[in-house]
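Trainee: got a structure for you, letters missing:
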């Protein structure tokens, strides 16, 4: 899957994501801009430079120009995607989100006034999903996030580490045994050379990102962080208090190990966690789920969960069922009683896998330590 959402091969292009790069390439003698994709650049004051360039085939996404320059560039063959007004996000962004960006202002304002919440409120306004400008903005945004995610996963150190997904319910409360086990899983995965990816939300997802983030801390440090978080067990009734407890841990333990969160505004009631250092947040949940599965070529560990986790198990099973033998990835379900009796996904999964290449790539274990051992085989 192409993470940026392209349906087929595209010509070679050059993404220009900051003014420094733009100016440097012009200073080096660039004249022909065909294939250039300039994203969210403020190009005011550069009218004379732009006037001397061959811009046919160039694409400018959400850039700002001196008066009259936009029409001039369009008349000379450039494709201009305009800045969109009334939108509380940049649909042409060139990077993933950070927790600090989505929770900007958390120290002084309630969650409902922060960027993450404002974007969600925008997305659910009456009639929003049927408005052309709104659907265009969200589609452009998700394409930009996919593009940024593709760049991240092909850069150091991500490209040199297999990525393992951790799936599990959002209901696991801070301070609970389930939360501590999910944190231990993230810690063990990161310590064994895996990149950790989750759905980026609360519960088991947050815990796995916590464990990865603090993978280089000693045991006392991890326990201290878990104790701090336990003071606010869940994001209800106050997302603000929940997020501030996490921010306090990050402040006490800065510079943790990077990990990935891929949440969605489709589930607006689930806020993103603060321990995924890189956040690829999408509007379209179906795209987000498919990309999360595609990225986890090191396998996926499924912790106890309910409907959402069951859905993810069989989405992954479908990929493995029809995939080429070389592309089958491990599926590890943790919790025998949970997956055999409470939500009996394991018997169905085992039946599906029978006589298929995936048969020896599915596992049912009782502990996160066993799960990591299975992946390391």
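Mentor: Perfect, I can see it now. Treat the numbers as computed from the prediction; the structure is a model and nothing was measured. Residues are numbered from 1 along each chain as shown.

Trainee: use CA for all of it now, contacts and neighbours both
Mentor: Fine.

Trainee: show me the contacts for residue 249.
Mentor: Taking Cα atoms under 8 Å, 6 or more residues apart in numbering as the definition of contact, the neighbours of residue 249 are 225, 228-229.

Trainee: May I see the buried residues of the longest helix seen in the chain?
Mentor: Among the elements of the chain assigned as helix by DSSP state H, the one spanning the most residues is helix 132-153. Of the residues in helix 132-153, those with enough neighbours to count as buried (16 or more other Cα atoms under 10 Å) are 134, 137-149, 151-153.

Trainee: swap in stretch 185-204?
Mentor: In stretch 185-204, counting by 16+ other Cα under 10 Å, buried: 185-191, 194-204.

Trainee: swap in stretch 295-308?
Mentor: Taking 16+ other Cα under 10 Å as the criterion, stretch 295-308 shows 295-306 as buried.

Trainee: One more: stretch 154-169?
Mentor: 158, 161, 163-169.

Trainee: Can you flag which of the residues you listed belong to strands?
Mentor: Residues from the buried residues of stretch 154-169 lying in strands, with DSSP state E as the criterion: 163-167.

Trainee: where exactly do the strands run in the stretch 51-200 of the chain?
Mentor: For the stretch 51-200 of the chain, the strands defined by DSSP state E, counting those that start in this stretch cover 59-61, 79-81, 163-167, 195-198.

Trainee: Any chance of the buried residues of stretch 154-169 in JSON lines with distance to residue 15 as columns?
Mentor: As requested, the buried residues of stretch 154-169 are arranged in JSON lines below (distance: Cα to Cα, whole Å):
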{"residue": "158", "distance to residue 15": "20"}
{"residue": "161", "distance to residue 15": "25"}
{"residue": "163", "distance to residue 15": "26"}
{"residue": "164", "distance to residue 15": "29"}
{"residue": "165", "distance to residue 15": "29"}
{"residue": "166", "distance to residue 15": "32"}
{"residue": "167", "distance to residue 15": "33"}
{"residue": "168", "distance to residue 15": "36"}
{"residue": "169", "distance to residue 15": "38"}
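
Trainee: next, the one to line up against it:
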């Protein structure tokens, strides 16, 4: 093979010719490497070689694989779950508190209406809803998250899936639920609430009821949404119809059942 000037290209490592004068090549799956791009080792050799740097496990290409694996595990674990409602609330709600009791009653009532119960799998209000579901003979699901401090699944969870990434976990909460019931909670609860409201408002999801349980607790937030967001044109009056407010367990279940089309 000649270069444009008609002179033979010099031989060099990795640029070896076959006896017939053509350049050697290596096929790596769909990729063909020739001349100086031929690698001295095979893919299997590089895979099985235990020596070398390990910083690749902390780099973005590998993170993409972890994210993919979390979606696959979540989808696989929950695909056959059946109709479900996600219940949110504070991890700091103590057993014996009114909100805890409401969570237990809510979990039982949702199972009675034909739903599985999904929570964040932690303590407090999440534990209460899982407990109610389990005691009623239903399926109790916990979707956990890796945190700087150890939390773990509460003992009432039947199916537990733990995630590294919040956005993967959030997808599971919405994808496998027909609605949300939101007990009094803190920043994490507000995060899930407003994400759900945004998805419904922008029509990313349809027929997705959102029930705020505890009128006294949520009244200040609802008043702020109406008196500030809507009043200043940051939200529409009709956006107030995206959620319901109640203190009654039966009404909460009726609302999610009616709007979701029933279990």
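Mentor: That came through fine. Owing to the predicted nature of the structure, the values given are computational and were not obtained by experimental measurement.

Trainee: for the ones in strands among the buried residues of stretch 154-169 of the first structure, which one is nearest residue 348 of the first structure?
Mentor: Residue 348 of the first structure lies nearest to residue 167 out of those, by Cα to Cα, at 18.3 Å.

Trainee: Can you verify my assumption that the closest one contacts residue 198?
Mentor: Yes - counting by Cα atoms under 8 Å, residue 167 of the first structure does reach residue 198; the two are 6.3 Å apart.

Trainee: and for these two, which residues touch both?
Mentor: Joint contacts of residue 167 of the first structure and residue 198 (Cα under 8 Å, 6+ apart) are residue 205.

Trainee: How about the contacts made by the corresponding residue of the second structure for residue 283 of the first structure?
Mentor: Following TM-score structural alignment, the counterpart assigned to residue 283 of the first structure within the second structure is residue 164. For residue 164 of the second structure, the residues meeting the contact criterion (Cα under 8 Å, 6+ apart) are 70, 145-146.

Trainee: among those residues, which recur in the first structure?
Mentor: For the contacts of residue 164 of the second structure, the aligned pairs still in contact in the first structure (both residues aligned by TM-score structural alignment, their matches' Cα atoms under 8 Å) are 145-146.

Trainee: I'd like the contacts of residue 164 of the second structure written out as TSV, with distance to residue 214 of the second structure added.
Mentor: As requested, those are arranged in TSV below (distance: Cα to Cα, whole Å):
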residue	distance to residue 214 of the second structure
70	34
145	26
146	29
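
Trainee: nearest to residue 241 of the second structure, of the contacts of residue 164 of the second structure?
Mentor: Comparing the contacts of residue 164 of the second structure against residue 241 of the second structure with Cα to Cα picks out residue 145 as the nearest, at 30.8 Å.

Trainee: In the first structure, what residue corresponds to that closest one?
Mentor: Using TM-score structural alignment as the criterion, residue 145 of the second structure maps onto residue 264 of the first structure.

Trainee: Residue 114 of the second structure too?
Mentor: In the first structure, the residue paired with residue 114 of the second structure is residue 193, using TM-score structural alignment.

Trainee: And the nearest residue in space to that match that is not next to it in sequence, how close does it get to residue 216 of the first structure?
Mentor: When the adjacent residues along the chain are set aside, residue 193 of the first structure lies closest to residue 161, with 6.3 Å between them (Cα to Cα, 6 or more residues apart in numbering). Shown here: residue 161 of the first structure relative to residue 216 of the first structure, a distance of 16 Å by Cα to Cα, to the nearest Å.

Trainee: what do we get in the first structure for residue 246 of the second structure?
Mentor: The equivalent of residue 246 of the second structure in the first structure is residue 365 (alignment by TM-score structural alignment).

Trainee: what's the closest non-adjacent residue to that match?
Mentor: Residue nearest to residue 365 of the first structure in three dimensions, not counting chain neighbours: residue 334, with 5.0 Å by Cα to Cα, 6+ apart.

Trainee: What is the nearest of the ones in strands among the buried residues of stretch 154-169 of the first structure to residue 360 of the first structure?
Mentor: Residue 360 of the first structure lies nearest to residue 164 out of these, by Cα to Cα, at 17.8 Å.

Trainee: Can you tell me how far the residue opposite that closest one in the second structure once aligned is from residue 73 of the second structure?
Mentor: Under the alignment by TM-score structural alignment, residue 164 of the first structure pairs with residue 85 in the second structure. Distance, residue 85 of the second structure to residue 73 of the second structure, using Cα to Cα: 20 Å.

Trainee: Just give the number of residues close to the closest residue to residue 230 of the second structure other than its chain neighbours.
Mentor: In space, not counting the residues next to it along the chain, residue 230 of the second structure is nearest to residue 236; the distance is 5.5 Å by Cα to Cα, 6+ apart. With neighbours defined by other Cα atoms under 10 Å, the count for residue 236 of the second structure comes to 15.
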